[in-house]
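Asker: quick one: sequence and predicted model below, then my questions.
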Amino acid sequence: MPLHDAEARRLYDQAAGLAGIGAWECVLATEQLTWTDGVYDLFGLPRGSTLHRPSTVDLYSNESRAEMERLRAGMIRTGQGFVLDARIIAADGEDRWMRLSAAVSHSQNRPTRIFGAKQNITSEKHMWQGLRRLAYSDPLTGLANRRAFEAQLSELRHSPADSAAIGALALVDLDMFKPINDRFGHAAGDECLRQVALRLEATLSDAVMIARLGGDEFALLLCSRAGWPAILRRLDHALAALAQPVAWNGRLIEISASIGVTTLLPGRLHETDRSFAEADSALYVAKASGRNRLHLFGDPLRSQANGEAVLRQALATG
């Protein structure tokens, strides 16, 4: 049964409202805007109110505004439409995401108007952001997980080198963690891991990233313009914090950790496997030297009595 125009429009408006979508048009000669109700609602503006393009563009986040203007200019120049997920701060103050679809029409081979659709995709964005957090975070401690840590290392490979900054990759491993689980139970072990995460975040709050790789192993990405002495002081502070007992069911559980660290040289940021291997080797030396200590990859193994002093001297001059 064919629909009359009014009935078809009513059904379309209902569907558009459910989908959070609206249509828009801009006359290029005058920049006059025309919106349907769905776009007014998306931007938090009264339906039918007067529109001024500069004011509506100001509702875009800075990054989304710059990208939208770039794509808009390219579309007018080439005639190729685009789709952009843009973040806006609506007039009612609500942070929203919209999917902007755009095309251009011509008259006598000249662009005369641009038009398209704008859809509220805030719920979709939040869903994907939540899934991403689940995929890249450790559920026990709330820290980044191995996948997120390796992704961060990969991003460093494509970042311009900062010759004034010293980078370090450190691996942290709890000492004698299995006996804690065996004696007090896994719930106590989980509390120790959570406390380790909190203490690392408190003492290394300016770290590029802190992650739990799995089990009782954590990883740190550090950067300092003050050189190795500053990095050493921060790691020493973290080591002391990790050696404090953990309160559990009215008892104090003694814990400590060992740390292996290696430099992240600008010319070797692509060698992530090598950096991990060096930090892991340094961690092994720290544990073999008596645990509850820090060892820098490449520092010769010395006696336990003077090991830390030698390490401090090596870092201060390295």
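Answerer: Received it, and whenever you're ready, just let me know what you need.

Asker: going by C-alpha atoms from here, please, whenever you check contacts or count neighbours.
Answerer: Will do.

Asker: wait, a strand at residue 25?
Answerer: Yes - with DSSP: H, G, I helix; E, B strand; the rest coil as the criterion, residue 25 is assigned to a strand.

Asker: so what's it up against?
Answerer: Counting by C-alpha atoms under 8 Å, 6 or more residues apart in numbering, residue 25 touches 33-35, 113-116.

Asker: now the residue lying closest to it once chain neighbours are set aside: how far from residue 10?
Answerer: Using C-alpha to C-alpha, 6 or more residues apart in numbering and skipping residues adjacent in sequence, the residue nearest residue 25 is residue 115, 4.1 Å away. Counting by C-alpha to C-alpha, to the nearest Å, the gap from residue 115 to residue 10 is 21 Å.

Asker: neighbour-wise, which of those two wins?
Answerer: residue 115 (19 against 12; other C-alpha atoms under 10 Å).

Asker: tell me what the host helix or strand of that one is packed against?
Answerer: Using DSSP states H and E, the element containing residue 115 is strand 110-120. Here strand 110-120 touches strand 21-27, helix 37-43, strand 95-107, going by 3 or more C-alpha pairs under 8 Å, 6 or more residues apart in numbering; DSSP states H and E.

Asker: got another, please set it beside the one above:
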Amino acid sequence: MFDTEEGRRLAALYALDLLDTPPEAEFDAIVTLATHLLGKQAAVLSLIDQGRHWIKARSDTGAIGTSGLRILCDDLIQGQEMTIIEDAAADPRFYTDARLMADGIRFYAGVPLYAPGADGSIQPVGTLCVADPNPGRLDQDSIGALQRLAILAQSLLTARLAARSALDLATLAKRQATDLLRKDQTFSQAETMAKIGSWRYVPATGDIQWSEGVFQIHGLPPGDRAAIDGLLARYPRNLRRLLYRAARASLRTGEPFEIEVDFVDAEGDRRRIRAIGAPEITLDNPVALIGLLQDITDRHRMEERLRRTADRDDLTGIANRAAFDRVLGAAIAQPLCNRAPLMLAVVDLDCFKEVNDTLGHRAGDDVLRAVGRRLREPWLRGSYAARIGGDEFALIVDHPGLLADPAAFVQRLEHELCVPVTAGKITIATSGTVGTATLTDHDNVRDFVHAADTELYAAKRRRIGNRRRTDRHSGPPRRQVAAE
């Protein structure tokens, strides 16, 4: 079976040992980022087995069916290149296939995922795709984001395969002492490539054995036995307790453990590792713990960068609506005894439509960028700023100095939001109306935002009323508004 091309592909897939496994945070994070970055309803990471399409991770509202995805992903595996279908209903390859329409798939973009085969070849084993019930397009930045997420997914697959191989090699080396030297050399090469090291701990004697890979991960010279005693001092105290508890529980229950922790290496650099351990059983008794350490610093930093990118509004550089909702929800979810005083300020720009209609959208973008900069100024004392709509902004304020006088805060903020913009001989001064609400003990997110919106609408009505009274006394309004 494995002599054919399909057989070699299936062998690479089965070597990953991912089929029919529980959800994993790394793969769930990738599909969640895909939906945020590409703005599509569904993102799916799937593995293509013989005769079935198995979904490892999925992020959507459940409106996208799976049979249509299977058709498209099977085609993608065969073609082995990125596929983008802007409108399946208008694509001659697919518009006659009722299954896509029944599953609500109009837009689809997918990238194949590869894994190394036993013969050194690279085999397609699955896909990372996004789908949507509406037709759409992807710009070059979105295409690049999907491809980079696919690279991240492939690195997870490769690291998983390397980790499994390294753990198998470590166990085999213990059982086959006569072949120890050869296997040690092979294992050392695998450790260097995968940034992995193995360890063995004997509770009865306190003896710890490290492979060269563990020394390398911690920035220590190989074989420096004196350094082992000071190793755990490089980990924060709470994480040391976490490691101890995980090890004791594994010895007591016989179950393996897997955790991720941060530490500072010998060079003073902060790094992140994945620790995997399991009991070594002799005559039904646990005599030692064996396991792996894997340096996942680069992957973790990449994920953090992707999360920050997904949370930022590209035009203004401040947070977007999704990040704002999450931060506000987390703040309100704090227990009452720990909840800090909080004020929400919502901002609606005045005359913004006039800027776009009169001076053009480029001038409107300049206004939005200026507002983004002014919502990050030092006097706001680290308030969390977000763009929550086209010309709508919000601030989460927790500094006592700003909370002490909300009226003064609103007055200064509205003054700072006066942004004059000029094109040709026309100058329009935009401004912002601010509504605030203070968090009470019984507020939830919806009530908190509604209270701030209500105050905003009241402030806009007062401003419009004042403007009309001024206009009646000063004559007809001028078409050209001078900058303040």
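Answerer: Right, received. Where do you want to start? Please read all numbers here as calculations on a predicted model, not as lab measurements.

Asker: so what number do they get for TM-score?
Answerer: Overlay of the two chains. TM-score (TM-score structural alignment, normalised by the length of the first structure): 0.79; 289 aligned residues with a C-alpha RMSD of 3.2 Å.

Asker: rewinding a little: now render the helices and strands packed on strand 110-120 of the first structure as TSV, adding distance to residue 186 of the first structure.
Answerer: As requested, these are exported to TSV (distance: least, C-alpha to C-alpha, whole Å):
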stretch	distance to residue 186 of the first structure
strand 21-27	50
helix 37-43	49
strand 95-107	41
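
Asker: and the end-to-end length of stretch 345-364 of the second structure?
Answerer: End-to-end for stretch 345-364 of the second structure, by C-alpha to C-alpha: 22 Å.

Asker: just give me the neighbour total for residue 194 of the second structure.
Answerer: So residue 194 of the second structure, with other C-alpha under 10 Å, has 20 neighbours.

Asker: and the gap between the alignment partner in the first structure of it and residue 42 of the first structure?
Answerer: Under the alignment (TM-score structural alignment), residue 194 of the second structure pairs with residue 19 in the first structure. According to C-alpha to C-alpha, residue 19 of the first structure and residue 42 of the first structure sit 11 Å apart.

Asker: between those two, what contacts are shared?
Answerer: Here residue 19 of the first structure and residue 42 share the contacting residues 119-120, scored by C-alpha under 8 Å, 6+ apart.

Asker: am I right that residue 125 of the second structure sits in a helix?
Answerer: No - counting by three-state DSSP, one finds residue 125 of the second structure to be strand, located in no helix.

Asker: how about residue 236 of the first structure, what's its partner in the second structure?
Answerer: So, by TM-score structural alignment, residue 236 of the first structure is matched to residue 411.

Asker: just residue 32 of the first structure next, same as before
Answerer: Aligning on TM-score structural alignment places residue 32 of the first structure opposite residue 207 in the second structure.

Asker: what's the burial count for the nearest residue to that match once chain neighbours are set aside?
Answerer: Leaving out its chain neighbours, the residue that sits closest to residue 207 of the second structure by C-alpha to C-alpha, 6+ apart is residue 201, at 5.8 Å. The burial count assigned to residue 201 of the second structure is 20, neighbours taken as other C-alpha under 10 Å.

Asker: need the three-state assignment for residue 142 of the first structure.
Answerer: Per three-state DSSP, residue 142 of the first structure ends up coil.

Asker: what about it, how many neighbours?
Answerer: By other C-alpha under 10 Å, 16 other residues sit near residue 142 of the first structure.

Asker: which residues are in contact with residue 135 of the first structure?
Answerer: No contacts exist for residue 135 of the first structure under C-alpha under 8 Å, 6+ apart.

Asker: that one pairs with which position in the second structure?
Answerer: That one, residue 135 of the first structure, aligns with residue 310 by TM-score structural alignment.

Asker: what about its match, distance to residue 443 of the second structure?
Answerer: Distance of residue 310 of the second structure to residue 443 of the second structure, computed by C-alpha to C-alpha: 28 Å.

Asker: just residue 270 of the second structure next, same as before
Answerer: Noted for residue 270 of the second structure: a distance of 39 Å to residue 443 of the second structure, by C-alpha to C-alpha.

Asker: about what we covered before: now which of the contacts of residue 25 of the first structure would you call buried?
Answerer: Taking 16 or more other C-alpha atoms under 10 Å as the criterion, what is buried in the contacts of residue 25 of the first structure is 33, 35, 113-116.

Asker: take the residues you listed and write them to a markdown table, including distance to residue 83 of the first structure.
Answerer: Output for those, formatted as a markdown table (distance: C-alpha to C-alpha, whole Å):
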| residue | distance to residue 83 of the first structure |
| --- | --- |
| 33 | 19 |
| 35 | 18 |
| 113 | 17 |
| 114 | 13 |
| 115 | 12 |
| 116 | 9 |
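
Asker: any residues touching stretch 225-245 of the first structure, and which ones?
Answerer: Residues contacting stretch 225-245 of the first structure (C-alpha under 8 Å, 6+ apart): 164-166, 196, 199-200, 203-204, 222-224, 252-259, 292-294, 312, 315-316, 318.

Asker: so which strand or helix has the counterpart of residue 179 of the first structure in the second structure?
Answerer: Superposed on the second structure with TM-score structural alignment, residue 179 of the first structure falls opposite residue 354. Under the criterion of DSSP H and E, residue 354 of the second structure resides in helix 352-359.
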